[in-house]
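Novice: Okay, here's the prediction I keep looking at, along with the sequence it came from:
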Amino acid sequence: MAESHAAIDQHRKQKVKSFLKTWLFSIAKHAAIDQHRKQKVKSFFSENWLMKLATKEGSPENVLTKRENVRLPF
């Protein structure tokens, strides 16, 4: 009888350990994913990206002027 109680206790402890490992791994995984997403957003909207866009297209006024001066073929 004592052996069965010990086995049940061991099984319960193992379930708790397994649950805690899974739970902690899940938290770590989601934290890593969130960090990766933040880095992607930061790199997408970096100043360099905005400067490249500004120099490629010119100022907003230049872009508007170019669009207004385009003549349609019909």
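Specialist: Thanks, I have it.

Novice: all contacts plus neighbour counts: C-alpha atoms, from now on.
Specialist: OK.

Novice: so which strand or helix has residue 64?
Specialist: Per DSSP states H and E, residue 64 falls inside helix 60-69.

Novice: What is that helix packed up against?
Specialist: Based on contacts counted as 3 or more CA pairs under 8 Å, 6 or more residues apart in numbering; DSSP states H and E, there is no element that helix 60-69 packs against.

Novice: Structure two is appended below for comparative analysis:
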Amino acid sequence: MKNSRKNKIILIIKIALIIVFFPLVIVYLLLKKYFQKRKKILEKRKTEEERKAKVYKQRQNNYSSPLWLNFFNK
């Protein structure tokens, strides 16, 4: 009797651990995937902003002199 009761308790503990940890593993994997996607999006956005800033700076350099000076320099 004692042996079967011990086996039942061990089985219940194993089932409880599976019920607790299996969803935690799934949530962990989903969050990991989400943050990897988010990191890629942020890196892409950062490179786009750097490119736009570079283009804006080039335009500012091109138009730094007044237009009438450009006209006389031709």
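Specialist: Great, that's in hand. No experiment lies behind these values; they were computed from the predicted model shown.

Novice: Would you pull the TM-score for this pair?
Specialist: With the length set by TM-score structural alignment, normalised by the length of the first structure, the two chains reach a TM-score of 0.60; 57 aligned residues with a CA RMSD of 2.4 Å.

Novice: buried residues in the helix holding residue 64 of the first structure?
Specialist: When burial is assessed from 16 or more other CA atoms under 10 Å, helix 60-69 of the first structure yields no buried residues.

Novice: now do stretch 42-57 of the first structure
Specialist: Buried residues in stretch 42-57 of the first structure (16+ other CA under 10 Å): none.

Novice: Tell me the gap between it and the middle of its chain.
Specialist: 20 Å (CA atoms, centre = their mean, to the nearest Å).

Novice: and what of stretch 66-74 of the second structure?
Specialist: Worked out by CA atoms, centre = their mean, stretch 66-74 of the second structure lies 48 Å from the chain centre.

Novice: what's the mean distance for the top helix by length along the first structure versus the second structure?
Specialist: In the first structure, with assignment by DSSP state H, the single longest helix is helix 2-44. For helix 2-44 of the first structure, the mean deviation from the second structure after alignment is 0.9 Å (mean CA distance after the TM-score superposition for the first structure).
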